[in-house]
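Participant: dropping a prediction and its sequence here:
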Amino acid sequence: MTSLPKATASQPLSVDAGDIGVLICHGFTGSPVSMRPWADRMVTEGFSVRLPLLPGHGTSWQEMNRTTFDDWLGAVTAALAELRERCRSVVVCGLSMGGTLTLRLAQLYPEAIAGIVLVNPAVMSLRREMAVLPVLKHLVPSLKGITDDIAKPGASEFGYDRTPLKAVDAMRKGWAVTRADLGGIALPVLLLHSRVDHVVEPENARLILEKISSTDVTEIVLERSYHVATLDYDADLIFDESVAFVRRVTKEQ
């Protein structure tokens, strides 16, 4: 669990420091809580950091049902633009749907990004309800929440206890667009994924690795963590590896 109070940790974070920028994107129905320890580590390392709160998150699942993938993409795009304005080089990092957004930014703005870090990223789902989601979302507003898939006792991301289905359908459409353009990604990639993940299927990591065009790719399997690995037993490994990656890919930028 993050050591900060929930009310503080769920707020967006914006820190201007060095000339290397790091944009960190949280996941679906979550908030900056799940990423705050990672963001704080990046600040400690002297990087300028943006950790935005995505629209519809950190409030209520009902409000989230009124937002779209384009809304979420708009928030991280604005944060990227802020960092690009003041930093000589930027790396984008994301967890779960934050990984989807990271991939999409890499597709849309490759010239603005030095590399990307993905933790349990999602671009598809094999869940049965996805097939009927376009109809189901009009009949049922929400299903049971998917938060706190964490092996470490006592850790929590304080996400929604319900999963808003119109928002899920918006995410599904975002997955499709991102999945179709994976071949356009040629940036350096650090991909960390949990061996056991009860939210995002392992087919996601395999598909991303198969489809991207990047030649500089590092894959790390997280042996001790579930989906929200940034709050789990492998958090320090994620932070250490991402710091080394950021320093390496921005060294000559």
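Facilitator: Good, I have the coordinates.
Participant: contacts, neighbours, all on C-alpha from now
Facilitator: OK.
Participant: report the central residue of this structure.
Facilitator: Ranked by distance to the mean C-alpha position of the chain (Cα atoms, centre = their mean), the top residue is residue 98 at 2.1 Å.
Participant: hang on, it packs against residue 30?
Facilitator: No: counting by Cα atoms under 8 Å, no contact exists between residue 98 and residue 30, whose distance comes to 9.8 Å.
Participant: what ranges do the strands span in this protein?
Facilitator: 13-15, 20-25, 48-51, 89-95, 115-119, 142-144, 162-164, 189-194, 217-222 (DSSP state E).
Participant: possible to save those as JSON lines with distance to residue 150 and mean neighbour count?
Facilitator: Putting the strands of the chain into JSON lines (distance: least, Cα to Cα, whole Å; neighbours: other Cα atoms under 10 Å) gives the following:
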{"stretch": "strand 13-15", "distance to residue 150": "23", "mean neighbour count": "17"}
{"stretch": "strand 20-25", "distance to residue 150": "18", "mean neighbour count": "29"}
{"stretch": "strand 48-51", "distance to residue 150": "21", "mean neighbour count": "26"}
{"stretch": "strand 89-95", "distance to residue 150": "13", "mean neighbour count": "27"}
{"stretch": "strand 115-119", "distance to residue 150": "14", "mean neighbour count": "26"}
{"stretch": "strand 142-144", "distance to residue 150": "17", "mean neighbour count": "14"}
{"stretch": "strand 162-164", "distance to residue 150": "17", "mean neighbour count": "21"}
{"stretch": "strand 189-194", "distance to residue 150": "11", "mean neighbour count": "24"}
{"stretch": "strand 217-222", "distance to residue 150": "12", "mean neighbour count": "16"}
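Participant: and those: which comes nearest residue 70?
Facilitator: Closest of these to residue 70 is strand 20-25, at 14.2 Å (criterion: Cα to Cα).
Participant: report the angle between that closest one and strand 115-119.
Facilitator: For strand 20-25 against strand 115-119, the angle between stretch directions is 30 degrees (axes from the mean of the first three to the mean of the last three Cα atoms, to 10 degrees).
Participant: which strands and helices sit next to strand 20-25?
Facilitator: Packed against strand 20-25, as judged by 3 or more Cα pairs under 8 Å, 6 or more residues apart in numbering; DSSP states H and E, are the following elements: strand 48-51, helix 69-86, strand 89-95, helix 97-108.
Participant: one more to weigh against that first structure:
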Amino acid sequence: MEQKAQHEQPKDHAVIILHGLCGSALEMGSIPKSLRKSGYNVVDLVIQNYSASAVDLTESPNWLDWCAIVENEILHLKEKFKTVSICGLSMGATLALAVASRGNDIVGIVALSPILRYDGWSIPWYQQLIRIPYFLGYRSWSYKESDPFGIKNFEMRRRVANSLKKEGVAEVGAAAIPARHLDAAQKMMAHVRQSLAEVKTNLLVIHSIDDETASPKNPELIIKEVNSEIRKIIWLGDCYHIITVDNEREIVTNETVRFIKKNIEFHCEDLSYKDLVNKSPLRDRRQ
């Protein structure tokens, strides 16, 4: 009975939600609702100079500041909850890996469409050249989102296009990403590429083989280089980059919730075993 009661206390666990660069919680689809329905405390983290509602066009953000905000939230949550997990989408997944590479106390990461390089099929060959104006001091321009907006589903894509036009933000994020924020993201991606071996947190990656923003090379490198005890990848075949709201969104939501639940159970059982071993050392019968 005690064991059953222990598993019926999911409120002992918190999940931090990290949306994409200059985006909002809209991007995460039904994941936050499903996690809350499962009993977890969910934090839709708003990050200064990262989230759409907190962007300052006059400032050049530092990706280390983004990490610091997430790390402070982890410390705050650890005062109230036994374990903390992170679920990130797009650059939010990259940010989660950056935080994990710095040795923070999280038990699991769900990385949805992680980006280490902008190398998907819709990225033009001259993508890297657009950084030249930035380095020359022209930093007030923005990269505008365009069709297909990371979505394969035609009806959803049409709805997103209308939302971006009217409100400037939709399920795919903001209508445009400032050059200063793109530069900070590029620096964070470079750090993560070099620091994957430092990631030891249990990890689930979900990625589309037809991702127009980040090619399959991104998750393949992540799975190959991280030192996570548990690492798993799920490939999707009927969506683009924003997998949380596209054709296979139900699979993404279900697999995310399932992984977080199983990973928490694994962590708790591991802690119970270690506690039992420490409290019941074997005696030397020769004495």
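Facilitator: Now that the structure is in, tell me what you want to look at. The model shown is predicted, which means the values in this text are computed figures rather than measured ones.
Participant: just to revisit the earlier point, buried deepest among the helices and strands packed on strand 20-25 of the first structure, which one?
Facilitator: Mean neighbours per residue, mean count of other Cα atoms under 10 Å, is largest over those for strand 89-95, with a mean of 27.
Participant: pull the number of nearby residues for residue 255 of the second structure.
Facilitator: 17 (other Cα atoms under 10 Å).
Participant: check the alignment and tell me where it lands in the first structure.
Facilitator: The criterion is TM-score structural alignment: under it, residue 255 of the second structure has residue 241 as its aligned partner in the first structure.
Participant: show me what contacts that match?
Facilitator: Residues in contact with residue 241 of the first structure, defined by Cα atoms under 8 Å, 6 or more residues apart in numbering, are absent; none qualify.
Participant: and the gap between it and residue 69 of the first structure?
Facilitator: Using Cα to Cα, to the nearest Å, residue 241 of the first structure is found at 29 Å from residue 69 of the first structure.
Participant: then residue 179 of the first structure?
Facilitator: According to Cα to Cα, residue 179 of the first structure and residue 69 of the first structure sit 14 Å apart.
Participant: and for residue 125 of the first structure?
Facilitator: Relative to residue 69 of the first structure, residue 125 of the first structure is positioned 16 Å away (Cα to Cα).
Participant: now swap in residue 13 of the first structure and tell me
Facilitator: In this structure, residue 13 of the first structure lies at 21 Å from residue 69 of the first structure, with Cα to Cα as the measure.
Participant: surely residue 253 of the first structure touches residue 88?
Facilitator: Yes: in terms of Cα under 8 Å, residue 253 of the first structure counts as a neighbour of residue 88; the distance is 7.2 Å.
Participant: settle it for me: which of these two has more neighbours?
Facilitator: Set residue 253 of the first structure next to residue 88 and count neighbours by other Cα under 10 Å: residue 88 wins out with 15 against 11.
Participant: please name the residues that touch the equivalent of the more buried one over in the second structure.
Facilitator: Mapped onto the second structure by TM-score structural alignment, residue 88 of the first structure lines up with residue 82. By Cα under 8 Å, 6+ apart, the contact set of residue 82 of the second structure is 12-13.
Participant: how much space between residue 82 of the second structure and residue 149 of the second structure?
Facilitator: Here residue 82 of the second structure is placed at a distance of 38 Å from residue 149 of the second structure (Cα to Cα).
Participant: same deal with residue 30 of the second structure?
Facilitator: In terms of Cα to Cα, residue 30 of the second structure sits 19 Å off from residue 149 of the second structure.
Participant: what comes up buried for the top helix by length along the second structure?
Facilitator: With DSSP state H applied, the helix covering the greatest number of residues in the second structure is identified as helix 249-279. Of the residues in helix 249-279 of the second structure, those with enough neighbours to count as buried (16 or more other Cα atoms under 10 Å) are 249-250, 252-253, 255-257, 259-261, 263-264, 268.
Participant: next: stretch 175-185 of the first structure.
Facilitator: Burial within stretch 175-185 of the first structure, assessed by neighbour count using 16+ other Cα under 10 Å, is assigned to 175, 178-179, 181-185.
Participant: ok, now stretch 3-23 of the second structure?
Facilitator: 10-23.
Participant: on that earlier part again, neighbour-wise, which of residue 30 and residue 149 of the second structure wins?
Facilitator: Counted by other Cα under 10 Å, residue 30 of the second structure and residue 149 do not tie: residue 149 has more neighbours, with 22 against 17.
Participant: chain center to stretch 236-253 of the first structure: distance?
Facilitator: Between the centre of stretch 236-253 of the first structure and the centre of its host chain there is 17 Å, according to Cα atoms, centre = their mean, to the nearest Å.
Participant: have a look at how far, on average, stretch 165-178 of the first structure is from the second structure.
Facilitator: In this overlay with the second structure, the average offset of stretch 165-178 of the first structure from its partner residues is 1.0 Å by mean Cα distance after the TM-score superposition for the first structure.
Participant: residue contacts, the aligned partner of the residue nearest to the centre of the first structure in the second structure?
Facilitator: The pairwise alignment with the second structure assigns residue 98 of the first structure to residue 92, based on TM-score structural alignment. Residues in contact with residue 92 of the second structure, defined by Cα under 8 Å, 6+ apart, are 18-21, 114.
Participant: tell me which of these is nearest to residue 181 of the second structure?
Facilitator: residue 21 (7.9 Å).
Participant: how near is that closest one to residue 63 of the second structure?
Facilitator: When Cα to Cα is the yardstick, residue 21 of the second structure and residue 63 of the second structure sit 11 Å from each other.
Participant: overlap in contacts, those two.
Facilitator: Residues touching both residue 21 of the second structure and residue 63 by Cα under 8 Å, 6+ apart: residue 185.
Participant: from residue 149 of the second structure, how far out is residue 213 of the second structure?
Facilitator: If you measure residue 213 of the second structure against residue 149 of the second structure using Cα to Cα, the figure is 10 Å.
Participant: likewise residue 186 of the second structure?
Facilitator: Relative to residue 149 of the second structure, and taking Cα to Cα, residue 186 of the second structure is found at 20 Å.
Participant: likewise residue 44 of the second structure?
Facilitator: Plainly put, residue 44 of the second structure is 22 Å away from residue 149 of the second structure if you go by Cα to Cα.
Participant: repeat for residue 88 of the second structure
Facilitator: Counting by Cα to Cα, the gap from residue 88 of the second structure to residue 149 of the second structure is 18 Å.
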